[in-house]
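Chemist: mind looking at a prediction? Sequence and model below.
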Amino acid sequence: MVLIYFWVNNATCSSNSGPCQFISRACYIFRCLLSPQFKLSSTQDVYVCNVKIGALSRAGKIEAARQLFDEMPTKDVVTWNAIVTGYRKNGILENQETVRLMPARNVVSWNSMIAGCFENEMVDEAFRYFRSMPERNIASWNAMISGYVKYDRLEEASRLFEEMPRRNVISYTAMIDGYAKKGDLERARDF
């Protein structure tokens, strides 16, 4: 992310430059969030706890993330998404049950569950989540198509591709990749 910032903005890094000061501050905050001295209090902001759950999950400390989640007096949909995504990213299937307990879900919640199903070879379960979604975005459709392609279920991927209300480069790339890997270059070219 940092390298992308510098590349896009043609920025250089010196000790007095704004980007370096920003990065230094962000690293300091991240270290503070991961420190054991960072304790939960009832007055703590939900946003800060959400950030820490995400940071702990990315660092592979899912047990600590879950402990913080359990101790939080107030949770929002972002909190739930953070813990579910943390489970998924750490390869833990318990997130399936966690999602069932969610009081509210948004499209991010659903998309995370679909991705988790595909990561754990639960293709039919992913489709059930997809069909249960009250609303879908292009990421939902692309996750399903890419997942079907990954498991060589190209007919189902193609059917969803045709149903999509809107397609983007990811949609087309997934289909082209799937047919090309199968050796069906003619169908790949059709896309």
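Modeler: Arrived safely, thanks for sending. Residues are numbered from 1 along each chain as shown.
Chemist: going forward, measure contacts between C-alpha atoms and count neighbours the same way
Modeler: Will do.
Chemist: who's in contact with the residue nearest the centre of the chain?
Modeler: In the chain, the residue lying closest to the centroid (Cα atoms, centre = their mean) is Ser112, at 5.4 Å. Counting by Cα atoms under 8 Å, 6 or more residues apart in numbering, Ser112 makes contact with Asn81, Val84, Thr85, Arg88.
Chemist: second one coming, line it up with the first:
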Amino acid sequence: MYVHMHKEGIFPNNYTYPFVLKSLSDLKELKLGKSVHTHVVKWGYVCDIYVQNSLLNLYASCGEIEFCQQVFDEMPQRDVVSWTVLIMGYRDCGKFDDALVVFEKMRDSGVAPNRVTMVNALSACANCGALDMGVLIHDEIRRSGWEMDVILGTSLIDMYGKCGKIEHGFWVFQEMKHRNVYTWNAVIRGLALAKSGEEAVRWFFIMERENVKPDEVTLVAVLCACAYSGMAEQGREIFSWLMNEKYGFPPGVKHYACMVDLLARSRHLEDALRMITEMPMEPTKSVWGALLAGCRLHGNQELSEFAAWKLIGLAPRNSAYYVVLANLYGEMGRWNDAEKIRALMKERGLSKDFGSSSVELEDQKDLLELLR
């Protein structure tokens, strides 16, 4: 339509561009968006705040945070939307600390945040463990007298859960007049991260009694909780319900990863391997990483070797897996094989950081990603 306007000799105005840029933002059409940006400059609408906010949203949605920041820096005036879009842009591209820096600058500038701002800032806090900032945001929400709606309340619970303070999340939960499946997921996920398996399972059953239908994320959270807390039989039972499609969907790769982790931690290594071979999809790093960690924990060197090679095949640039395999060969007295791994690392240009000889941290990171 925009192109048709040009062909018909109809000139765009400041009301045209926000609609055009919003469409391009939704479609993530960066190249076309940049072309429209040149038109904005050409027709003299570059100082219109609504057009500028639309440009910010385009670049943020396309992951071009540098362009987004540049547009923001060139704005003669900024409103709450301008600041919020920039915070969202940094959050979406994983630069959580930068998102919080922008949030602090916004507060210093005297622009009052709105609910959308707070939700994005809380998400950044949750993902980088910025508990102190999260508490400050919560205090500011209280002072503002805002009702604890579903989105804001769920964001607070998620932040407290991921920052290791799920007990504070319960207070928020009690304040909320309305809750949805995402709210319950945030509570169960927070308990899983706190390794409070029994409590997570209890809340899972309360959720069902409240007639809130669990989704895929709920089941990942409760299975992870069972794995972390050594609740093998409970985890098996819940997974069997999932297999029987009690919840209306089959298990996905994340559910299998949780179950492999649960079985491997509880010394059922052969069962864990059998589950991997019977999966209806290709095993991921999280799946093989869970098996490897369990095998290392219980001293099964043969299966450890098998899992380590699978991980190297999936992530050939990750030196941690080579290190584990080389050290494993050392423990087995297979010094020639250990030397071959070192040579393979050198051939592939990987760092010989043999000081970090455990895959546990890498495995833990993969498993925590399941709960993000």
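Modeler: Right, received. Where do you want to start? A quick note: this is a predicted structure, and the numbers were derived from the prediction, not measured.
Chemist: coming back round to it: in three-state terms, label the corresponding residue of the second structure for the residue nearest to the centre of the first structure for me.
Modeler: With TM-score structural alignment as the criterion, the equivalent of Ser112 of the first structure in the second structure is Ala221. With DSSP: H, G, I helix; E, B strand; the rest coil as the basis, Ala221 of the second structure sits in helix.
Chemist: distance of Ala221 of the second structure from Tyr182 of the second structure?
Modeler: Ala221 of the second structure is 12 Å from Tyr182 of the second structure, where distance means Cα to Cα, to the nearest Å.
Chemist: what does Thr84 of the second structure give?
Modeler: 22 Å.
Chemist: check Phe306 of the second structure too.
Modeler: Using Cα to Cα, we find Phe306 of the second structure at a distance of 38 Å from Tyr182 of the second structure.
Chemist: same question, Leu30 of the second structure
Modeler: Counting by Cα to Cα - Leu30 of the second structure and Tyr182 of the second structure are separated by 31 Å.
Chemist: with Glu233 of the second structure instead?
Modeler: Distance of Glu233 of the second structure to Tyr182 of the second structure, computed by Cα to Cα: 26 Å.
Chemist: more crowded one of the two?
Modeler: Shown here are Glu233 of the second structure and Tyr182; by other Cα atoms under 10 Å, Tyr182 has more neighbours (18 against 13).
Chemist: what residues are up against the aligned residue in the first structure for the more buried one?
Modeler: Under the alignment (TM-score structural alignment), Tyr182 of the second structure pairs with Val78 in the first structure. By Cα under 8 Å, 6+ apart, the residues touching Val78 of the first structure are Asn50.
Chemist: 10 Å - rerun?
Modeler: Shown in contact with Val78 of the first structure (Cα atoms under 10 Å, 6 or more residues apart in numbering): Val46, Tyr47, Asn50, Val51, Gly54, Val84, Ala104, Arg105, Asn106, Val108, Ser109.
Chemist: again, but for Asp363 of the second structure
Modeler: Asp261, Lys285, Ser286, Val287, Trp288, Gly289, Ala290, Leu291, Leu292, Ala293, Glu369.
Chemist: ok, of those, which come out buried?
Modeler: Asp261, Lys285, Ser286, Val287, Trp288, Gly289, Ala290, Leu291, Leu292, Ala293 (16 or more other Cα atoms under 10 Å).
Chemist: ok, those vs Glu362 of the second structure, which is closest?
Modeler: Gly289 (8.0 Å; Cα to Cα).
Chemist: was I right about that closest one contacting Tyr321?
Modeler: Yes. Taking Cα atoms under 10 Å as the definition, Gly289 of the second structure is a contact partner of Tyr321 at 9.3 Å.
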